[in-house]
Every structure is written in C-alpha cells, then in structure tokens.
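Visitor: test case, fold it:
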Amino acid sequence: MQYVNLGQSGLKVSRLCLGCMTYGEPGRGTHGWTMDEASSRPLLRQAIELGINFFDTANGYSDGTSEEIVGRALKDFGVREDFVLATKVYTPMRKAPNSGGLSRKAIMQSIDDSLRRLGTDYVDLYQIHRWDYHTPIEETLEALHDIVKAGKVRYIGASSMYAWQFAKALYTAERHGWTRFISMQNHLNLLNREEEREMLPLCAAEGVGVIPWSPLARGRLTRDWNASSERQQNDAFGRTLYQQTEEADRRVIEAVAQVAERRGTTRAQVAMAWLAQKSQVTAPIIGASKVEHLNDAVAALTLSLDASEREELEAAYIPHSVVGFQ
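Guide: Prediction:
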C-alpha cells in the first residue's frame, strides 16, 4: 500500500479510502442494501490487512449504525492512532428543529454524537456533507474551528458542492484565521467528469486533497450495461445520478470492458486505475461488499494505463447535468 499526504497537511493516508456506507444495520435509514455488523467485520479486517488506514463514514449512514460498526471494528482490529477515521456532519438525525444542517448548535451536537457512536475521543477528518443554504458559512467555519481547537477533530474537509462555494469557504477561513479545509470529497468517475471543469483545478491550486466518492459509478462501470445488482435496484439516490445520459454512458462502459479484456484484468481495476492516475486525486473512496472488491481496488493502484487507453475510456463522454449536491 502507498501512503501520501492529504492535501498540504501532514496527515498521511493510504491511496485508497474504505467508504463505510455499505456497513450499517439493514432497514435503518435510507440504505436498505447495507451489511450488518457480522457481515461487515471480515471486510473491515481485510482492508486493514491490505494496508488501508483511511476509513470514511457519516453520521447519517444507516441512522448512525455505520459509525457504531466501524468504531467497534477499528477498536478491535488495531491501534486507534494508526487509523485515519473520517465522518461527516449535515444529515438530520431527528425530526426536530436544529437537527441537521451546519449551524453552530447542530455541529456541536453532531460531533459529540458521532464521537459517542464511534467510541473515540477524536475524529481525524470531520467533513461537511453538503452546503447549508440556511446557515452563514462564517458560522459553520467558526464552529468547525472551535471543535478543532477543543481537540475533538484533527482536520476538516468538505464534500459535494459547487466550486464557487468551496472557494468562498477557503477564502473566508483564511480571512478570519480559522481552520482550513484540507480535502474535498466529490463525485468523480468515468461516468461523471464534471468536477474536471472547476473543482479539480481549484483543489490543485489551493493544495486541497481530493477523495472522490462512487469511483465505480455505483458498480455500473464493473458490469454489462443491462446487468444490475441488489444495491442498484434499491439505491434510490444512485438512480438520480445516472439517468440523463444513458446512451453515452453505455459507450463508456463498453470502452471499459474492451480495455479490461485486452489487459486481461477486471473492469473495476481499469475504471479505478483511470481515477487513481489523475494527478489531483489523493485517494478514491471505495465501497466493498466482497473481498474481491478490495483486491481489485488495491491491484488498480499498480495498473498503469497509457495515453491511448485513457483517451479510449474518455472518448464517449458528454457533458452531464450537475447532480448530487443541489
């Protein structure tokens, strides 16, 4: 496993981050396809054995049970200080005013709730899950700065927003001397490359690490166009991400299959290698419900695609509507 600094910080993370939305009590929250604790633990252990030290979850995943499962597993499988544990704030956890969003009140409550569920004294990377249109960014950033200074959070990151919003947040933090975001968790893969236009250049210019979610487009890049999976059938949010450009997306998926066949490798490795080789990308966030998902992701780090292969994979892409964070 390779380890690199996240952005311009001194925090070293594995070149893969294990996304833990897959692990949570089924039937809790909006993710009906998740794996319970007994099924999740072998995969978390395997990730650690493969050298992954970076784990990403969120308060809203499976009503907080993802944080509970991940927290217990990391406590049992290693030394807390050896792991980089990331979670998020924004999702309402109760049907009540001030539950959710990025107000000072919500952030102060959410970090304490996450720490309790995770069973730890601190989070390495605390990320705002979405932009809060109802709270001034100054209020959000000062609250995040305060929980860093209180020792509850080591670093802060952001996820899924417009580039102008992220630029505003970076500028505002610098102007006030508040803690600065070191990472951007955004939606980037061969079926959605809109982040290449503004967000990736912004992150490169500002020294911000990029940790993309859904690197395999919810698995669509790993199988034939007409094939499906239990998650795809039950993933309502995923359906909103890939339904406007089906003909072009089908050609991209076919190109992945052709490159994989010539290379004698899997489609997952090809799609992941394309993403991992992008100069702005620090660590793709992978989902794993099977051991082979982890093995494919690790193998992709040493699969070097040449310029003609990258061009072949990118040729059919057409502009997509911005989805996932409005």
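
Visitor: from here on, just use CA atoms for contacts and neighbour counts.
Guide: OK.

Visitor: OK, contacts around the residue minimising distance to the centre of the chain?
Guide: Relative to the mean C-alpha position of the chain, the nearest C-alpha, by CA atoms, centre = their mean, is the one of residue 213, at 3.7 Å. If a contact means CA atoms under 8 Å, 6 or more residues apart in numbering, then residue 213 has 185-188, 284-286 as its contacts.

Visitor: off-centre distance for the helix ranked longest in the chain?
Guide: Secondary structure assigned by DSSP state H gives helix 246-263 as the longest helix of the chain. Put simply, helix 246-263 sits 24 Å off its chain's centre (CA atoms, centre = their mean, to the nearest Å).

Visitor: cool, and stretch 65-79?
Guide: In terms of CA atoms, centre = their mean, the centre of stretch 65-79 is set 18 Å apart from its chain centre.

Visitor: other residues contacting it?
Guide: Residues beyond stretch 65-79 that count as contacts (CA under 8 Å, 6+ apart) turn out to be 20-25, 28, 37, 40-41, 44-45, 48, 57-59, 61, 80, 83, 87, 114, 117-120.

Visitor: buried stuff in it?
Guide: 65-74 (16 or more other CA atoms under 10 Å).

Visitor: repeat that for stretch 310-322.
Guide: Neighbour counts over stretch 310-322 (16+ other CA under 10 Å) mark 310, 313-314, 316-318, 320 as buried.

Visitor: I'd like the structure of this one too, to check against the first:
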Amino acid sequence: MSAEGTQVEYRQLGKSGLKLGAMSFGSDKWAPWVINENDAIPLLKAAWDRGVTTIDTANVYSNGESERIVGRFIKQYNIPRDKLIIATKCFGLVASEPGIRSSITPGLDKLKEYVNQSGLSRAAIFNAVNASLERLQTSYIDLLQIHRFDSKTPAEETMKALHDLVESGKVRYIGASSMRCWQFAMLNEVAEKKGWTKFVSMQDEYSLLYREEEREMHQYCNYNGIGIIPWAPLAAGDLARPLGTSTTRKDISKGSPFENKLKASDELIIKRVEELSKKKGCTMGQIALAWVQTKVSSPIVGCSSVKRLDEAIVKGVALTPEEIQYLEEPYEPRPLRGHA
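Guide: Below you'll find the model as predicted:
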C-alpha cells in the first residue's frame, strides 16, 4: 500500500502515537443490520486498501464472531500484524450462541458456565483477553478498552490487571468506553498513584446529535492528552442520509431500547448537514465526520458496504468556523446515556 494510494488521513491518538482509521461489523444472527463474514472480509480488505489501519471490535460483538472474522481477514490476506491496529473491549458477557445479546438478557452472568466471564475483576479480564487473542489469532491486542465501568470490582483490582497485561505483552495500550467522567478519572488516578499503566483513549458516544460528553469528559481528556475516539459519529446513520430515509437498522430498532428518537432540534441539524453537503458537493456523512474531526482524534465508523466506506472517508472536506457554528447552533442538551 503506497503513500500515494492512501485515502484516509492519519491522526495521533492522544499522546500514545497510535494512528487511527476505524470500522466495525458483526453477524446478522446477533443483529439483523450488521454484516456477515462473506461481506465483512471483502469490506475489511477494501478499507485496508484505502488506508484504514485500525479495526475496532469487542468481545461481545456477535458473541465473539466479530473478532473471529477479524482474525480470518488478517490470515486470509496475510496482513502484516505490525501494520494493523486492533482495538477490542472487555466487560460484557460473551454468550455461547451468536443470537443472544447479553446486554438485554438479564441473569446470564448468574449461570455457572458464565462465572468470571464478565465485569472487570482480574479473573474476568484475563479470561476475556485470552479468549479474544484466540479468536483474533494474534499474540497481542494493540488497544484493550474496558467497555463500561464496573462498580462491583475495586478500581485497584481492575487497573492492576490491565497493567499486568501490558507488562506481559498481551496488550500494548489500554483505553475505556462510555462511563462517567469521575469514574474514568478515578481509575486513571489509581494507576497514577500506583505507577501502573494509564488509559490513552476514551471511546464515548459523540456526534452533532449527542454532545453531552463535551461537558466534562472531553475537557478532562484534552487536558490530560487522552485520545477521544467516539462511537456513533453518524448517530446510527441519522446524519448520513436525509430525514425520512428508511434503513434496515432504523426499521428494526423502532420501539426497541436501541431506537433513536429525533427531536425537532435534531431534525434541523440533519437538514443543515444535508444543506452543507449539497453546497460542498460531498456526502452528508462526510460533513458530519468532518465536524467530529474538528473536535477529536478519530471517530469509529461502521460501514455496511464499500460505497458507505467511501462516503465516510473525509479527506479534503473542511468546514469553516462559520459552518461549524451553523451546524452546532440548533443543538439542545439531552439526558446522559450509554453508561453502565
């Protein structure tokens, strides 16, 4: 892959020196709107050919099948491991069947076969990492992120386990995802006092339609040189297409806990994104991602096709300060969400 052929822009992740471009996928047995192996592997190859060198996944995505697909992709195309950044997560329970979503199936963690298979205890973290390494067919994870905050496990136990994994070489860097700022800061403070490995990244929800993390988390991260790699920068696709557009994910999520209900202010923002995309001759997704990239390290973008992947590449799309203000102006604060 030559420098001339690279289509994405590379960005540093905080002070760690990692380079990011990202996408995610899974199995339609886990959720009907994600893509299966036959479509995912060619899409991963297309992303690699376009300069995307980071794959963001998690142990719970499709109950491990997402990680297995990543491992098969690396082997199938003989991708040099040191040229690829693999980010995965631990905390959630990986069920034995692809169709079970542990986040909406209470009581699974009480079953004997799932003892020490979720949460952030030392045993659970070690079990999760070893299982992820096996599924990914790799000897190390570039970025291990704790998926949520675990109020049942002492912070010292969690941070020592993460530090020991870094010391062992199984994990290169550690990060976190979707929690209260005080929780994230407290965990980092424990690591600081003990001389253990600290977090280099925060993956939280952030888009033109959800900006609550600006209040505290992003200020804390920016002050401490911690990279921000938000999920849902396109608000589950709402910012990537005109109002009223029907999609598989949107149709299936109606009436479920995962439905994105739009307010009048959200609809106005979407209309302004569409307006600017027409003005600049680019896609709506490129406008929404260009806005995100004025704020953070690099967003996590999930794509279901090569067309969507190309639409997400924002190289050469820039927003003026006036355009940024125009997009932000209608926003109205909303309740915090996405935390454990």
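
Visitor: still on that earlier bit, for the longest helix of the first structure, grab the matching residue range in the second structure.
Guide: Using TM-score structural alignment, helix 246-263 of the first structure lines up with residues 263-280 of the second structure.

Visitor: how about stretch 161-180 of the first structure?
Guide: Aligning stretch 161-180 of the first structure against the second structure (TM-score structural alignment) gives residues 179-198.

Visitor: so what corresponds to the residue nearest to the centre of the first structure in the second structure?
Guide: Across the alignment, which pairs residues by TM-score structural alignment, residue 213 of the first structure is matched by residue 231 of the second structure.

Visitor: how close does that match sit to residue 283 of the second structure?
Guide: Residue 231 of the second structure sits 19 Å away from residue 283 of the second structure, going by CA to CA, to the nearest Å.

Visitor: residue 254 of the first structure: which of the contacts of residue 213 of the first structure is nearest?
Guide: When these are compared for distance to residue 254 of the first structure (CA to CA), residue 188 wins out at 18.5 Å.

Visitor: what is the neighbour count of that closest one?
Guide: Neighbourhood size, residue 188 of the first structure [other CA atoms under 10 Å]: 23.

Visitor: give me the nearest residue to it, chain neighbours excluded.
Guide: Once flanking residues are discounted, residue 188 of the first structure sits nearest to residue 212: 5.5 Å by CA to CA, 6 or more residues apart in numbering.

Visitor: quick check, that neighbour in contact with residue 281.
Guide: Yes: Residue 212 of the first structure sits in contact with residue 281 when judged by CA atoms under 8 Å, with a separation of 7.5 Å.

Visitor: which element is residue 196 of the second structure on?
Guide: Mapping residue 196 of the second structure onto the secondary structure by DSSP states H and E places it in no helix or strand at all.

Visitor: contacting residues around it?
Guide: Taking CA under 8 Å, 6+ apart as the definition of contact, the neighbours of residue 196 of the second structure are 159-160, 163.

Visitor: residue 304 of the first structure too?
Guide: Per CA under 8 Å, 6+ apart, neighbours of residue 304 of the first structure: 273, 277.

Visitor: the second structure: which residue goes with that one?
Guide: Taking TM-score structural alignment, residue 304 of the first structure has residue 318 as its aligned residue in the second structure.

Visitor: okay but residue 132 of the first structure is in contact with residue 102, surely?
Guide: Yes: in terms of CA under 8 Å, residue 132 of the first structure counts as a neighbour of residue 102; the distance is 6.0 Å.

Visitor: overlap in contacts, the two.
Guide: For the pair residue 132 of the first structure and residue 102, residues contacting each of them under the criterion CA under 8 Å, 6+ apart are residue 90.
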